[in-house]
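K.L.:
could you look at this predicted model? Sequence included:
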Amino acid sequence: MADTTPLSPETVRTTPDTRYAVARGRAMPLGVSTSLDGINFCLLCRHGVAVTLVLLPLEGSEIPLAEIELHPQFHRTGDHWHVLVKGLPLDFRYGWRVSGPDGNGHRFNPKRILLDPAATILSEGAVWAGTCETDRERTGRRSVFHRSPRYDWADDHPPRIPQDESIIYELHVRGFTCHPSSKVQNSGTFSGLIEKIPYLQWLGVTAVELLPIHEFDECDCPFINPETKERNRNFWGYNTLAFAAPKAAYAARANEYGQLAEFRDLVKAFHAAGIEVILDVVFNHTGEGDDRGRTYSFRGLDNSLYYLMSPDGKKFLNFTGCGNTLNCNHPVVRELIMNCLRHWVGNMHVDGFRFDLASIFGRDKFGNVLLEPPILEMITEDGILADCKLIAEPWDAAGLYQVGHFPFGHRWQEWNGKYRDDVRRFWRGDGLAGLLASRICGSADVYEWNQRSPLHSINYVTCHDGFTLNDLVSYNRKHNLANGENNYDGMDENYSWNCGEEGPSNNPEINHLRIRQAKNLMATMLLSQGVPMILAGDEFLRTQKGNNNAWCQDNEISWVDWTLAEKNKDFLRFTREMIHLRKRHPVLHRPRFFKGEITSDWSRFGNSVPNNWRGEKISDIVWHGLEPNLPNFNTASNFLAFTLDGRMTGRETDPEYMVDSDFYVAMNASNDICRFKIPPSPTRRKWRRVADTSLESPLDFVAENTGPEVPPGSIYSVPPHAILILVSEG
């Protein structure tokens, strides 16, 4: 029970027509909670000496309904300040004023009304960029308490797609449907994204990975577009204001504070379609920036506790490249992170998280690297998060690179930056056939050393951060002038190749080569062991006009142009066919690394297998060069071929095990025609061509068992920059 002993009315300042009963309240949970006694407010603030709760009407006036000064003798339990208030309206805004000492890294300013770190709704912001031209210092965002009906989840349940069957699709909620060509009713919103679910089902992806959907300030970009003379917008949203609050501007019903319900509608709709929802979360820094940044919440609540500071407390340590770094391994910050993650899983039903600059989790309060970071152990071992997919971006902006070495890695998948770079370089013509072989095998050289599997590797060629697939084959260098930083921002080395001309071309040969190269990159990813991730729009060759850091481009550079789905329908068809080829064949997504040559044991199958299989030494994968069984892994080699034995799917002991098809794949990244001898199918079945990226659509990909037969021992010629895929008949 809450302590409802009333306090002296002198502790409450109200407007003339309002009076509220105030009591001591409870020290947990943090944030706002309700009971029969009233509404409880709880805030963690260790170093503050005076804390005031500011209550404001839901709409309009900034004149407070009341300002309640919390007396430490009555309203403080340890570091938790708390108060119970009776008689409040159904809905209202609120915030906190905090006073405290100067120095030692503190940044207290009682003039500021601060956001509640536990808030699930913020005021304002219902219209994208709607406050960019107003005095946000005067108005500001506020935490909101809104009594909405209990959400009806009906029979919603997580799809729980097995890792080996996952195909991730990375997208931006606003950018995916903001372009007029999207033809959705509520463009740029959760509702608009729901309208695109049938398309994503048709495409064949199993999960969407959403760029940050937490509240952020899209108006905080300081840079001017030199072409338009207008201020750019923070489009990506990696500057969080409230970790537990979905962004109002992404909700069609935000004017009615319906963003919580609309996001839940999105999750429920995706689950009904058998698609998982993964959130890109940013717990490495906040939107408060560096020493010159604005104070929204953490800086004014307890700056020295929430952030990594220099020893003298005067400067923010910046391991993120964004001005500040959260003190993630401090117990208080760990609790904040865990509460937010549990909220998104327990209350919002999301299926997993991609952690931006996750290596920040491995630093202590001085920035030193920890072997077993407490926050990572908590996330890894948490019961509520036990079924979640956990994906790390395993590096930070200060040089900590942990691909293959991320702590507690048995539970964590990783964005495999080595995969991205090696695949790009091979198809650029840099050779590296041996490295490509390792990446196709699931990067055993990266992950097998500590008993991990191919499924720990998130394989991607492009993502939001960098070139799109189209631009990867169309530009040799970045073109970021529109960002307003004189083209200094963004990566300089992209391992890209423009195929002979920078940017858009009227040369048919160059354009054909670009499409072929894009097919090669997409096909390689979907033929590789591990978990593939496709960037939204790559399936129909979306362009960002050579911009490889479009974080501040809220325009057609970043918006998905859906007319390209028709213009580049042949490439879209090829991508979809490759996705479904992968899904049909478990040999393409094994749960275990290849073993090489083994002696087969088919005794449990009785007479259902051919006699010539019994006791046979077989290899799950065999590498080839221009001659069978003679691969060239030289660093200068631009040709690689392999066969996969359909009997060896990595699931031989599973009760529902079935023999798959055999595969032969040949990759020619050279400038010359390659003529090579076709090896026999491992199970002595006929080879039929399924894909040849040198051919025009629809011959570039044909249905299985319908393509021309390619006999073992025959010589096949593949033009420069092409892939051949043969699949055994039956």
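P.N.:
Cool, got the structure.
K.L.:
all contacts plus neighbour counts: C-alpha atoms, from now on.
P.N.:
Fine.
K.L.:
I'd assumed F270 was in contact with I194.
P.N.:
Yes - with contact defined as Cα atoms under 8 Å, I194 reaches F270; the gap is 7.5 Å.
K.L.:
with neighbour numbers in mind, choose between those two.
P.N.:
Neighbour totals were compared for I194 and F270, and F270 leads with 25 against 19 (other Cα atoms under 10 Å).
K.L.:
against that first model, consider the following:
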Amino acid sequence: MFFEIPDRLLPGRPFPMGASYDGQGVNFAVFSASAEKIELCIFDAAGRKEVGRLPLPDCTDEVWHGYLPEAGPGLLYGYRAYGPYDPQRGYRFNHHKLLLDPYARLMSGPLRWSDALFGYRLGSARGDLSFDRRDSAQAMPKSVVVEDLFNWGGDQRPYVPWSKTVIYEAHVRGISILRDDIRPDLRGTFAALANPRFIEHLLGLGVTTLELMPVNAFLQDRFLLEKGLRNYWGYSPFSFFAPEPAYLSGGGLNDMRLAVRRLHAAGIEVILDVVYNHTGSGNEYGPTISFRGLDNASYFRLVPGNERYYINETGCGNTLNVSHPRVLQMVMDSLRYWAESFRIDGFRFDLGATLGREGTGFDPGSGFFDAILQDPVLSRLKLISEPWDIGPGGYQLGNHPPGFAEWNDKFRDGVRRFWRGDPGQRADFAARISGSADLFNRRRRKPWASINYVASHDGFTLQDVVSYNEKHNEANGENNNDGHSENYSNNWGTEGPTGDPAILDLRGRVQRALLATVALAQGTPMLLAGDEFGRSQQGNNNAYCQDNTLSWVDWNLAQSEDGAALSKYVCRLMEVRRCFDALQSQRFQHGEEVAPGVRDLAWFDERGEELPPDAWQNPEARALMVQRASMGNEGRLDIVLMLVNGGHDAIEFRFPGERLTWQLLIDSSAAAQAVRAVEEPAMMVPGHSVVVLANRIPEAMR
């Protein structure tokens, strides 16, 4: 401690929220509508000893504030809030509990699970209506005063157009923890994201946008630790401003900024998966570590008339009350902090339907959506919603406002079912690859609003989609009862790994067909990290608690013959997409003529004849030709023809219309790809395969 702690704080200001260093001292401001007193607790450099406790001297518009002269960056602190402990009325104040600042930019020390963290007496017959008087400070991490200083140099946001965006979903720890070309102390941290070889890998795949699973500080759930497991995914937020301490190395907060700057220099955007729908503190039986102790009735949605209990539309025990103006302000301040202090390029909102809920249910004109879309900073970034939650009317795919893209699970499930060979899937498959216009073609939205994927962190990896019929989540310790039971997958003859060449060949074909569908469909393609070289989770489709080799990306696979070939294939797919405007997502295609006799979108059967309306209802039809065309700015007509065989047997496709010398660009039935001219009027396409032809060979592919 390099200053003398005074007897009292100066009044300070009610803004900005959090702890703000001005060069001469630190201003503290924290919201609580119902507290009777809030104390600032100051700790020594180790965070073990409380060396000062000073009441915040003033409260303006429900914001408590005070100013500590001569304090500066590195100061460790927390709060204690005084008020009624009356859970049945929604009040859970307990000044014996040290509270993390909701606006803390950095945390010092881990949370150490202890019964003292709970506002009530664990084991009491009165449950959470009892009151616990033990001090929790020794079990709590401390908030840290920081100063945001970083040389961004000439950094510029890439601002990749949505129509050219390719997303790569990755986990900060999992993507690098097994890389032997990175220093051991940097593996699993933000610093590893700046590794040139990783950036080269992304560029080689054609990735434009790196989407990171939650990076803000999250709780290691007690029930997992007691089972010898850990929260790996990070969807139990502890702080909405502080990065996860485990992801920081020697450079602290600037590790993340340096990674963003180097990714930007390579033209790659960075999107964060953010969790504002709930906190990791659970329901009424959870710990008192921040929001609950500061103002439970304001921060959370409580059951009307029985405020002891939490509305749980998230499945995580509580729901953040973003309809409250101060809570909404906190969310907006958090988003702007990531966007401005770390130059993040966009956000993917976990359980986005929850954030759009008002008193009457989901509302695309909710305060949350309106606040973001009018914001001069946030409205210019990429905004993606996970469009569902578990509450009433919680499935809202396609119903978000313009400006938001949405994870399209109907694409995932429909495309898996088609390539699995399910009957009656041809019409749905056509709808999905043409941008899911049935869901998104409204309010002038564009096809890019559909985030197209067949695998994400939540569910099977791509390798497991073609290797397992059933989920295998036994390692999670829940008797395989967790995770979705229906994955629309197929093991093609053997459950799990096999050495059977025929099965391996078939799995490879289906894998490549699935990847081709994601890459070449209208919409925004998203890849799961490691799918480009065959990463498996051994059939676990809910690996949220597997912080081990089951979840980590094994880069040795990328060096294997099969893995390298698959990565090269993905690169070819993205190159084809990039070279043809007709395959991008600038507008919905409706079969309009772009040149004499050539429409922007046309559907044919394997005989080269246009599909009549009744043919779409044929449940056994699994063959399809889709032709896309566009007229470029230079007056050049581009035509791309996709031959799709979702059946088991090879089919001869006769090309539609006037005879052209088609150029073969993609043949998913083969691991290796070669460009060649196809002068014949027809072509055999093996089962479970996609062939892509065009009327020209792009210069980049010659």
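P.N.:
Alright, I've got the coordinates. Everything numeric here is computed off the predicted structure, so don't read it as measured data.
K.L.:
please state their TM-score.
P.N.:
The TM-score (TM-score structural alignment, normalised by the length of structure 2) is 0.91; 666 aligned residues with a Cα RMSD of 2.3 Å.
K.L.:
for the aligned residue in structure 2 for T575 of structure 1, helix, strand, or coil?
P.N.:
Residue correspondence to structure 2 (TM-score structural alignment): T575 of structure 1 is matched to V570. With DSSP: H, G, I helix; E, B strand; the rest coil as the basis, V570 of structure 2 sits in helix.
K.L.:
and L294 of structure 2, by the same measure?
P.N.:
Per three-state DSSP, L294 of structure 2 ends up helix.
K.L.:
tell me which residue lies nearest the centroid of structure 1.
P.N.:
D280 (4.0 Å; Cα atoms, centre = their mean).
K.L.:
which one is N216 of structure 2 nearest to, not counting chain neighbours?
P.N.:
Spatial nearest neighbour of N216 of structure 2, excluding adjacent residues (Cα to Cα, 6 or more residues apart in numbering): P243 at 4.1 Å.
K.L.:
can you report how many residues lie near the one you found?
P.N.:
24.
K.L.:
map it across to structure 1 for me.
P.N.:
So P243 of structure 2 corresponds to P246, using TM-score structural alignment.
K.L.:
for that match, list the residues it contacts.
P.N.:
120-121, 213-215, 259-260, 263 (Cα atoms under 8 Å, 6 or more residues apart in numbering).
K.L.:
just confirm F74 of structure 1 is within a helix.
P.N.:
Yes - checked against three-state DSSP, F74 of structure 1 lies within a helix.
K.L.:
surely the match of T575 of structure 1 is in contact with V207?
P.N.:
No - taking Cα under 8 Å as the definition, V570 of structure 2 is not a contact partner of V207, at 10.1 Å.
K.L.:
helices of the stretch 401-550 of structure 2, start to end?
P.N.:
Secondary structure of the stretch 401-550 of structure 2 (DSSP state H, counting those that start in this stretch): helices at 409-420, 426-433, 437-440, 462-465, 501-520.
K.L.:
what's the matching range in structure 1 for the third one?
P.N.:
I take that to be helix 437-440 of structure 2. The aligned range for helix 437-440 of structure 2 is 444-447, by TM-score structural alignment.
K.L.:
buried residues in that stretch?
P.N.:
444, 446-447 (16 or more other Cα atoms under 10 Å).
K.L.:
out of those, which is nearest to W395 of structure 1?
P.N.:
Set against W395 of structure 1, the nearest of these by Cα to Cα is V446 (14.8 Å).
K.L.:
and the closest one, how far from G140 of structure 1?
P.N.:
47 Å (Cα to Cα, to the nearest Å).
K.L.:
now swap in K315 of structure 1 and tell me
P.N.:
From K315 of structure 1 to G140 of structure 1 the distance is 25 Å (Cα to Cα).
K.L.:
and the two? which has more neighbours close in?
P.N.:
Neighbour tally, K315 of structure 1 and G140, criterion other Cα under 10 Å: the higher count belongs to G140, 18 against 15.
K.L.:
for A118 of structure 1, give me its contacts.
P.N.:
A118 of structure 1 touches 30-32, 242-244, 336, 340, counting by Cα under 8 Å, 6+ apart.
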